[in-house]
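> build the 3D model from these lines:
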Amino acid sequence: MKQSRPERRQGQAVVRGKLVPESTHDQRLLDRQGSTDWVHMDPWRVLRIQAEFVEGFGQLAELPPAVTVFGSARTPENAEDYQLGVDLGRALAEAGYAVITGGGPGVMEAANRGATEVDGAVSVGLGIELPFEQKMNDYVDLGIEFRYFFVRKTMFVKYSCGFIALPGGFGTLDELFEALTLVQTHKVTSFPVVLMGTSFWGGMVDWIKATLLGSGKIAAQDLDLMHLTDDVDDAVRIIADADAARREELRSVAAQPAEPQ
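Here you go, the predicted model:
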C-alpha cells in the first residue's frame, strides 16, 4: 500500500511531501518576527512586476508624442557629446516632442537639460535600480524608477515614436540593438532609429555591413533600419518624417469604410 504523504493546497497549486512548508503564507505574513524572504520570492515578484507596469502606463499614458534619447552616463559636462545632447533635446522639444531618457547623468542629463530650455516641453527620465548609486538628474520633469529592465524597456518603446542613440556603452548598445530587433521583426512599425556621431558609430556600421550582411546574417534592407548622422536638424527631421507618415497611415486606415459582416 502506497504510503500517504502530507498535502497542502496553496492557491492554484497542490504541494506534497517535502514541498509542504512548515508554516502557511498567512502565518509568515502575520508573524511580525518572521522571515522577510517572502519579499524576494517569485510569486511576489510577479506582483511587483505588475505594479511597475501599471505605474509606468499610468504615468506615461498622457504624454505628448515623445522621442527617447540614449547615450553614455559617463559623458562629462564639458564634452562635445554632452553639448550635442543638449542641442538635440532642445531641438526635439522645439519640434513638439517630449524627450525621454534613462534619467541618469551624462548624455541623458544633457538631453533632458536641452528639453527644459523650451517653454512647455516635457522632460522624462525612466531610471533603473542599479548596484551603484545613480540618482535622477535635475532636469527631469517626470521621473519613474524601475526595478526591472524589461519593464523599463517596454516603456521606452511604447511611449516613443523613435530612438536616437548618442555615443554610449553597453547600456546604449543594448537598447539600440533591442530597438533594431523590434523593428526588424515588425514588433513595432514606423519606428526610426538614429545614430548620432559618425566617427563613433561608423566602425560598427561598417562591421555590420561587412560581417553581418556579408555573411548573410541580415538582409540588405535591414541596413535601412539605421540612420547615421552628425546633424541635429537631420536627426529631428528623420523622426518627424516617420511620425508624419505613421499618422497619415492611421488616418487612412480610420477613413476606410468598415467591411460588411
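> make it CA atoms for all contacts and neighbour counts henceforth
Fine.
> E52 against I144, yeah?
No. E52 is beyond contact range of I144, at 9.5 Å (criterion: C-alpha atoms under 8 Å).
> confirm that Y82 sits in a helix.
Yes. Counting by DSSP: H, G, I helix; E, B strand; the rest coil, Y82 is part of a helix.
> tally of neighbours for the residue lying closest to E94 once chain neighbours are set aside?
Of all residues not flanking E94 in the chain, V118 sits nearest, at 6.5 Å (C-alpha to C-alpha, 6 or more residues apart in numbering). Neighbourhood size, V118 [other C-alpha atoms under 10 Å]: 17.
> V118 reaches G96, doesn't it?
No. Counting by C-alpha under 8 Å, G96 is not a contact partner of V118; they are 9.7 Å apart.
> A115 contacts S123, correct?
Yes. Between A115 and S123 a contact is recorded at 5.9 Å, counting by C-alpha under 8 Å.
> neighbour count winner among these two?
A115 (32 against 28).
> what strand or helix carries the more buried one?
helix 107-116 (DSSP states H and E).
> which residues are in contact with the residue nearest to E94?
Counting by C-alpha atoms under 8 Å, 6 or more residues apart in numbering, V118 touches 90, 93-94.
> just R45 next, same as before
R45 touches V39, counting by C-alpha under 8 Å, 6+ apart.
> okay, buried residues for the helix or strand it falls within please.
Per DSSP H and E, R45 falls inside helix 42-60. Residues 49, 52-53, 56 are the ones in helix 42-60 that count as buried (16 or more other C-alpha atoms under 10 Å).
> and for stretch 239-256?
239-240, 242-243, 246.
> next one: stretch 221-233
So for stretch 221-233, counting by 16+ other C-alpha under 10 Å, buried means 225, 228-229, 232.
> just these: which are in strands?
228-229 (DSSP state E).
> and L126, that one's in a helix?
No. Counting by three-state DSSP, L126 falls outside a helix, being strand.
> one more to put side by side:
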Amino acid sequence: MTDHQPLSEVPRDAPSSPRTDRRQTGPVTLRGHNVPPTTTDQRLLETRQPTDWLHADPWRVMRIQSEFVEGFGTLSELGPAAAVFGSARMTADDPAYAMGVEVGRLLAEAGYAVITGGGPGAMEAANKGAFDADGTSVGLGIELPFETGLNEYVDLGINFRYFFARKVMFLKYSRGFIVLPGGFGTLDELFEAVTLAQTQKVTEFPVVLMGVAYWQGLLDWMRDTVLANGMINPTDLDRIIVTDDPHEAVRAIRTYEEPHA
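Modelled structure (predicted):
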C-alpha cells in the first residue's frame, strides 16, 4: 500500500501499522505525505529557486530569531552543563556506547547538566547516563531527513530548524565538550569548538576526545602534517585532551571550573 492508494483498494484484512516516515520541524511533527522532500536548511541555502521564494527571506529572519529566543529562554537557567557529542549511528552493543553512558552518569553526579544533540547512538548513551543518575538530560535536536526526533532519555528538549542556531546553544551553555567517536557531524562540532577557542571567540574551555584508538590517526595527521606545515600552533593541539577513561574526561571539565570558582 502507498499513501496514494485509494481506500477502496485496501484489502479488508490489511493490518494497520504506524507510519515510519516522520519529520520533526521545529515544534511540529509531520508524518506521511506531510513530510516535505527538503529540510529548512536546504531551502535556506538553495540558490536555484524562483525569485518569489527569495523575497520571503526577511520573514525567514523572524523564524531564525524565534529559534534563538526559544533557546535562550529555555537554557538560560540551566546551570553548569557539559556537551557530549558522538555518532547517531553508534549501536548499544558498541563499547563506546557504554563509555557514553558512564560519561553522562559521572557528569550528572558531578552536578552538570548533560547536553547532546538529542538523537540516537552516542547522544542517547550520554542522555541515558544523565537520566539514570537523576541529572538534567538535555537534547538539542535538529530537523534532518533521516532522524526521528529526540531520544527517550531527554527530559528537556528543543528542536531546531537551523544548524547555526543550535550550535550557538551548545557553545553558550556548555562548560566543556566531551567528544565520543563520530562522523562528519561530530567532526564539525569538534572543529567548530577548537576554531572558536583558537580565535578567542570563546574563552578557553576543555575539549576531550574519548577513544584513543579512534582519534589517534586524526591527531597524528594534525601534528605531523598540519602543525609541521605551520598551519596551526602547538598550543592549538594542547587544548585537546585524549583519553579512554570517563573519570578523566569529567575531571578535565571539573579542573577547568575550579580556578574560576
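> report the TM-score for the pair.
Here the TM-score for the pair of chains, by TM-score structural alignment, normalised by the length of the first structure, is 0.78; 210 aligned residues with a C-alpha RMSD of 1.3 Å.
> T229 of the first structure -> the second structure?
Matched by TM-score structural alignment, T229 of the first structure corresponds to T243 in the second structure.
> from P234 of the second structure, how far out is the nearest residue to that match once chain neighbours are set aside?
In this structure, T243 of the second structure finds its nearest non-sequential neighbour in M210, 5.2 Å apart by C-alpha to C-alpha, 6+ apart. Distance from M210 of the second structure to P234 of the second structure, counting by C-alpha to C-alpha, to the nearest Å: 21 Å.
> the more surrounded of those two?
M210 (25 against 12).
> what about G176 of the second structure, how many residues nearby?
Counted with other C-alpha under 10 Å, G176 of the second structure comes out at 26.
> quick one: residues contacting the residue mapped onto it from the first structure.
If you follow G176 of the second structure across to the first structure using TM-score structural alignment, you land on G162. By C-alpha under 8 Å, 6+ apart, the contact list for G162 of the first structure reads 66-68, 191-193, 239.
> now do the strands in the second structure.
Going by DSSP E, the second structure shows strands at 22-25, 28-31, 81-85, 113-116, 137-142, 156-160, 177-179, 207-210, 240-243.
> among the ones you listed, which is the most enclosed?
strand 113-116 (a mean of 28; mean count of other C-alpha atoms under 10 Å).
> average offset of that one relative to the first structure?
Following the fit onto the first structure, the mean deviation recorded for strand 113-116 of the second structure is 0.2 Å by mean C-alpha distance after the TM-score superposition for the first structure.
> so that strand corresponds to what in the first structure?
Using TM-score structural alignment, strand 113-116 of the second structure pairs with 98-101 in the first structure.
> and what of stretch 145-158 of the second structure?
The aligned range for stretch 145-158 of the second structure is 131-144, by TM-score structural alignment.
> could you export the strands of the second structure as CSV, including distance to A126 of the second structure?
Output for the strands of the second structure, formatted as CSV (distance: least, C-alpha to C-alpha, whole Å):
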stretch, distance to A126 of the second structure
strand 22-25, 21
strand 28-31, 24
strand 81-85, 7
strand 113-116, 7
strand 137-142, 8
strand 156-160, 14
strand 177-179, 10
strand 207-210, 12
strand 240-243, 16
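> can you give me the angle the helix ranked longest in the first structure makes with strand 66-70?
Of all the segments of type helix in the first structure, defined by DSSP state H, the longest one is helix 232-255. Put simply, helix 232-255 of the first structure runs at 140 degrees to strand 66-70, going by axes from the mean of the first three to the mean of the last three C-alpha atoms, to 10 degrees.
> now for helix 232-255 of the first structure, which elements pack on it?
Helix 232-255 of the first structure is packed against helix 80-94, strand 193-196, with contacts defined by 3 or more C-alpha pairs under 8 Å, 6 or more residues apart in numbering; DSSP states H and E.
> okay if I get the ones you listed as TSV plus distance to R45 of the first structure?
Listed next are those as TSV, based on distance: least, C-alpha to C-alpha, whole Å:
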stretch	distance to R45 of the first structure
helix 80-94	35
strand 193-196	32
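> and of the ones you listed, who's closest to I100 of the first structure?
helix 80-94 (9.2 Å; C-alpha to C-alpha).
> okay, buried residues for that closest one please.
81-94.
> from A95 of the first structure, how far out is R237 of the first structure?
For R237 of the first structure relative to A95 of the first structure (C-alpha to C-alpha), the value is 9 Å.
> again, but for M226 of the first structure
21 Å.
> cool, V124 of the first structure as well?
Taken as C-alpha to C-alpha, the span from V124 of the first structure to A95 of the first structure is 16 Å.
> and what of E133 of the first structure?
33 Å.
> the more surrounded of the two?
The neighbour count for E133 of the first structure versus A95, taken as other C-alpha under 10 Å, is higher for A95 (14 against 7).
> contacting residues around the more buried one?
Contacts of A95 of the first structure by C-alpha under 8 Å, 6+ apart are V236.
> nearest residue to the middle of the second structure?
G117 (2.7 Å; C-alpha atoms, centre = their mean).
> correct me if wrong: that one contacts I142.
Yes. G117 of the second structure lies in contact with I142 (C-alpha under 8 Å); the separation is 7.5 Å.
> what's the end-to-end length of the match of stretch 145-158 of the second structure?
Per C-alpha to C-alpha, stretch 131-144 of the first structure runs 17 Å from first to last residue.
> what residues are up against D52 of the second structure?
No residues are in contact with D52 of the second structure under the rule C-alpha under 8 Å, 6+ apart.
> what distance do you get for it to I178 of the second structure?
44 Å.
> for V61 of the second structure, same thing?
32 Å.
> what's the answer for T91 of the second structure, then?
19 Å.
> what's stretch 206-220 of the first structure aligned against in the second structure?
The aligned range for stretch 206-220 of the first structure is 220-234, by TM-score structural alignment.
> go through the matching stretch and flag the buried ones.
For stretch 220-234 of the second structure, by 16+ other C-alpha under 10 Å, it's 222-223, 227.
> please apply the same query to stretch 135-155 of the first structure.
Applying 16+ other C-alpha under 10 Å to stretch 135-155 of the first structure flags 136-137, 139-140, 143-146, 151-153, 155 as buried.
> okay then, goodbye and thanks.
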